[in-house]
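# What shape does this take:
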Amino acid sequence: MLTELPIRKIIHVDMDAFYASVAQLDNPDLKGKAIAVGGIGRRGVISAASYEARKFGVKSAMSGSLAVKLCPELIFVKTDFERYTSISKKIRSIFLDYTDLVEPLSLDEAYLDVTVNKKGNPSASKIAEEIRERIYKEVGLTASAGISINKFVAKVASDYNKPNGQKTVNPEEVIPFLETLEIRKFYGVGKVTAEKMYQKGIFTGLDLKGKSLEFLDTHFGKSGRYYYNVVRGIHNSEVKPNRIRKSLAAEQTFSENLSSEVFMMEKLELIAEEISKRLTKNKVSGKTITLKIKYSDFTLQTRSKTLPYFISDKHLILDTAKDLLYQEKMTNSVRLLGISLSNLNTETKKVPDQKSVSVQLKFGF
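The predicted model follows:
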């Protein structure tokens, strides 16, 4: 039962249209306008879109050419990861004023465990409000937040009142909240899985809850148990401030399709150089090199090789990528190449004990 689980006070903070909002912050003339970050050029892909652009159906991972068809007045701006990283650090410093248990998921979102916090505030909802106010005053951007007993429900709740809002799901409200939720709103249920669930008669959390563990295991494999548990409010993953990076990658989409391995090697050299810089910056190295190839017909292929030693040197990465490139004959011209390193030499670090603390729970959320 839900009451038998460790009850924590978890906040999920998610910045509102982060990349696009930063562009509007830096250039006031862009405020209130439909803008897209990235997507520049005939083959460009959009990284983020402002809420004004989203009203037209423009979204991340969409081609710039399609976005313009949907929104002719769309304004494109370049990505600026140095700026995003700088602002992300300021936001994270605000989080750390409240708790050391901060788990960043990306530059624009993070989990916070405030069961016990530095302010001695028993209300996670009040803490979330204060954090959002500080982000707006000190950084100039808006954020949304979800507050609940575990990471899953907090993540789902943070999307509930976007933008610039928050949603608290108290312990006694978790099950009713999940039962009425549309299945596509469940974190971890993507478009393909949602379509499969629709075919099985699963449209809401209540429908999902009505399926047995055996049924879900049969039709959804290893994810079956996850779906069975989360719809019952069971998600015991702790907030891990020392989240371990599992891989590091770099890739490039080309303005013209490449049909010759000679030209591909030139591009791979630049990609290998970029990933080597990132590995050096993060002070990590890896054993498994994966070459990602996307063909002109959009089919995707990956080729991997695991070495007996860790590497981060550009030349060693390139040599391995070259072997993978010539491993088999190309089936078509290529529109994208990427290299990733996994099986990294990062060590698991101990995370502070996060057992539920009853002394604050009686004061509610």
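
# use CA for all of it now, contacts and neighbours both
Noted.

# What is the three-state secondary structure of Gly338?
The assignment at Gly338 comes out as strand when based on DSSP: H, G, I helix; E, B strand; the rest coil.

# Also Asp14?
strand.

# so it touches Leu105, yeah?
No - with contact defined as C-alpha atoms under 8 Å, Asp14 does not reach Leu105; the gap is 9.7 Å.

# Which one of the two is surrounded by more residues?
Ranked by neighbour count (other C-alpha atoms under 10 Å), Asp14 and Leu105 place Asp14 first, with 27 against 12.

# ok now do the residue lying closest to the more buried one once chain neighbours are set aside, which residues does it touch?
Spatial nearest neighbour of Asp14, excluding adjacent residues (C-alpha to C-alpha, 6 or more residues apart in numbering): Glu109 at 4.4 Å. Glu109 sits next to 12-15 when contact means C-alpha atoms under 8 Å, 6 or more residues apart in numbering.

# so Thr253 sits in a strand?
Yes - judged by three-state DSSP, Thr253 forms part of a strand.

# Just give the number of residues close to it.
If we define neighbours as other C-alpha under 10 Å, then Thr253 has 16 of them.

# The one 3 residues further on now?
A count of nearby residues for Glu256, using other C-alpha under 10 Å, gives 13.

# same deal with Leu307?
When neighbours are counted by other C-alpha under 10 Å, Leu307 registers 12.

# ok, it touching Lys287?
Yes - at 5.1 Å, Leu307 counts as touching Lys287 under the criterion of C-alpha under 8 Å.

# Near Ser300, how many other residues are there?
Check again: residue 300 is Leu, not Ser. Leu300: 12 neighbours (other C-alpha under 10 Å).

# so the nearest residue to it once chain neighbours are set aside is in which element?
Nearest non-adjacent residue to Leu300, counting by C-alpha to C-alpha, 6+ apart: Lys294, 4.5 Å away. Taking DSSP states H and E as the definition, Lys294 sits inside strand 286-295.

# And this one, please, so the two structures can be compared:
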Amino acid sequence: MQMDQRKQQILRVVVRKYVATAEPVSSDYISSSSGLGVKSATVRNEMAAMSEMGYLLQPHTSAGRIPSDLGYRYYVDRLMPRDPQAVRQLPPMETGLMREHTAVDDLIAATCRMLSAVTHLTALATTPLASGIKLKYLDLQEISGGRILALSVWSNGQARQAVLDAPVAGNLLGQVRKAVCTAYLNRTSEDILNGACQADLQPGPATVLGGRVREFLEHAARDVSLPEVIVDGTGYFVRQPEFREQPGLELVLSVLEDERTMGQLLLAAGAGEKPQVVIGGENPIEVMRSCSLVAASYGSWSGVRGSIGVCGPTRMDYDRSVSAVGLAARALSSALDALLPA
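Predicted structure coming up:
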């Protein structure tokens, strides 16, 4: 069974009506407002078929239908308008940003405030991705039980440590320490993650410890390079009817406050210039599967880059959200170009 034009129009109406009202959409409403020219009994049959196909859900036996994650995905990919109408309805961002803010973090925070205000969703943005962070200090010390304490300090002031299981001690530990320091000190996090550093060690226990030090430094390099996340408008979550009755609201808010988790999600979703949409169950974090994320990348000629987007219930206005995120990313990029030297 395929999504013919009638089913597509029904899905279009269901998505838009449910987004606007948060109430299941009845066959009577679709029959009278969809322009299909068919009776409600025909619409009910079509909706039943679409439910079997996975595009619609029926919350209660006597209720109408609401979109499923698959239904939202079909709408976003195939039915959502691609014209600039939604963009024309949004307030200008770029002029105000360049006129009122002269610091990068202030620009990003101001863009988030504007984006949250025009979408009525929680806006998030990463601060620029750090580059050129160097490993400034590395030490390996033997502790009890044949374990090694590894400590790294980086040029941005962050430190990371870990306990490594490796039965290496005495002179051999000193040799490994010297070799890994020679290989990794003053190298950038990018060098370490790209495998550009290699310690010169003899095969055997020293090589085993050297490999574990490399893994420790790769994890630390990835961790210290993560950007901060600026969040604005978390109050919009509380106002959504979906979350008034769900005990999961506190869990969602706790994830939004977790900079490491949200930074990774935002950077993954907003890797491209065009806004990308992550819907419900597509989210890798279980407690966020009642939410959707729309994100895009921003950047300047100077090399500053990051991601910006909005997060809200799966019942979000995707037309407006995608347009607004794209506009915000472009406005922020232009403002950064004007602020920062190439």
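
# Any chance you could compute the TM-score here?
Remark: TM-score between the superposed chains equals 0.22 [TM-score structural alignment, normalised by the length of structure 2]; 127 aligned residues with a C-alpha RMSD of 6.6 Å.

# ok, back up a step: by neighbours, which of the contacts of Glu109 of structure 1 wins?
Ranked by the number of neighbours (other C-alpha under 10 Å), these place His12 first, at 30 neighbours.

# Quick check: it touching Ala110?
Yes - with contact defined as C-alpha under 8 Å, His12 of structure 1 counts as touching Ala110 (5.8 Å).

# Looks to me like Ala48 of structure 2 is in a strand.
No - checked against three-state DSSP, Ala48 of structure 2 lies outside a strand; its state is helix.

# so how far is Arg12 of structure 2 from it?
When distance is defined by C-alpha to C-alpha, to the nearest Å, Ala48 of structure 2 is 16 Å away from Arg12 of structure 2.

# again, but for Thr182 of structure 2
Distance, Thr182 of structure 2 to Arg12 of structure 2, using C-alpha to C-alpha: 62 Å.

# same deal with Phe216 of structure 2?
Using C-alpha to C-alpha, Phe216 of structure 2 is found at 50 Å from Arg12 of structure 2.

# And for Pro241 of structure 2?
Pro241 of structure 2 is 21 Å from Arg12 of structure 2, by C-alpha to C-alpha.

# ok, those two, which is more surrounded?
More crowded of Pro241 of structure 2 and Arg12, by other C-alpha under 10 Å: Arg12, with 20 against 13.

# what comes up buried for the helix or strand hosting that one?
Secondary structure assigned from DSSP H and E places Arg12 of structure 2 in helix 5-21. Neighbour-count burial for helix 5-21 of structure 2, counted by 16 or more other C-alpha atoms under 10 Å, picks out 7-19.

# and after it, which helix or strand comes next?
Counting by DSSP H and E, the next helix or strand C-terminal to helix 5-21 of structure 2 is helix 27-33.

# and that next one, what does it pack onto?
Packing partners of helix 27-33 of structure 2 (3 or more C-alpha pairs under 8 Å, 6 or more residues apart in numbering; DSSP states H and E): helix 5-21, helix 40-53.

# any idea of the angle the last one forms with helix 5-21?
Put plainly, it is helix 40-53 of structure 2. Going by axes from the mean of the first three to the mean of the last three C-alpha atoms, to 10 degrees, helix 40-53 of structure 2 is angled at 90 degrees with respect to helix 5-21.

# tell me what helix 40-53 of structure 2 is packed against?
If contacts are counted by 3+ C-alpha pairs under 8 Å, 6+ apart, helix 40-53 of structure 2 sits against helix 5-21, helix 27-33, strand 56-57.

# got it, and the first one?
For helix 5-21 of structure 2, the helices and strands in contact under the criterion 3+ C-alpha pairs under 8 Å, 6+ apart are helix 27-33, helix 40-53, strand 66-67.

# Need the winner for burial among the ones you listed.
Sort these by mean neighbour count, taking mean count of other C-alpha atoms under 10 Å, and strand 66-67 sits at the top with a mean of 27.

# Could you identify the helix or strand that succeeds it?
helix 69-74.

# Could you pull out the buried residues of the very next helix or strand once past that next one?
Per DSSP H and E, helix 69-74 of structure 2 leads on to helix 85-88 as the next helix or strand towards the C-terminus. With burial defined by 16+ other C-alpha under 10 Å, the residues of helix 85-88 of structure 2 counted as buried are Val87.

# Not counting helix 85-88 of structure 2 itself, show me its contacts.
In contact with helix 85-88 of structure 2 (C-alpha under 8 Å, 6+ apart) are residues 319-320, 323-324, 327.

# which one of these sits closest to Arg73 of structure 2?
Nearest to Arg73 of structure 2 among those is Asp319, at 12.5 Å by C-alpha to C-alpha.

# Which strands or helices does the host helix or strand of the closest one pack on?
In the assignment (DSSP H and E), Asp319 of structure 2 maps to helix 318-339. When contacts are defined as 3+ C-alpha pairs under 8 Å, 6+ apart, helix 318-339 of structure 2 packs onto helix 85-88, helix 94-100, helix 104-119, strand 291-299, strand 305-313.

# Repeat the analysis, applying 10 Å as the threshold.
helix 5-21, helix 85-88, helix 94-100, helix 104-119, strand 276-279, strand 291-299, strand 305-313 (3 or more C-alpha pairs under 10 Å, 6 or more residues apart in numbering; DSSP states H and E).

# And the helices in structure 1, which stretches?
Along structure 1, the stretches classed as helices by DSSP state H are 18-26, 51-54, 64-70, 81-96, 124-138, 151-158, 174-180, 191-199, 205-209, 213-220, 223-230, 261-282, 314-325, 358-361.

# Any buried residues in the first one, and which?
By 16+ other C-alpha under 10 Å, the buried positions in helix 18-26 of structure 1 come out as 18-24.

# got the residues you listed as JSON lines, with distance to Lys281 of structure 1 columns?
As requested, the buried residues of helix 18-26 of structure 1 are exported to JSON lines (distance: C-alpha to C-alpha, whole Å):
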{"residue": "Phe18", "distance to Lys281 of structure 1": "24"}
{"residue": "Tyr19", "distance to Lys281 of structure 1": "22"}
{"residue": "Ala20", "distance to Lys281 of structure 1": "26"}
{"residue": "Ser21", "distance to Lys281 of structure 1": "27"}
{"residue": "Val22", "distance to Lys281 of structure 1": "24"}
{"residue": "Ala23", "distance to Lys281 of structure 1": "26"}
{"residue": "Gln24", "distance to Lys281 of structure 1": "29"}
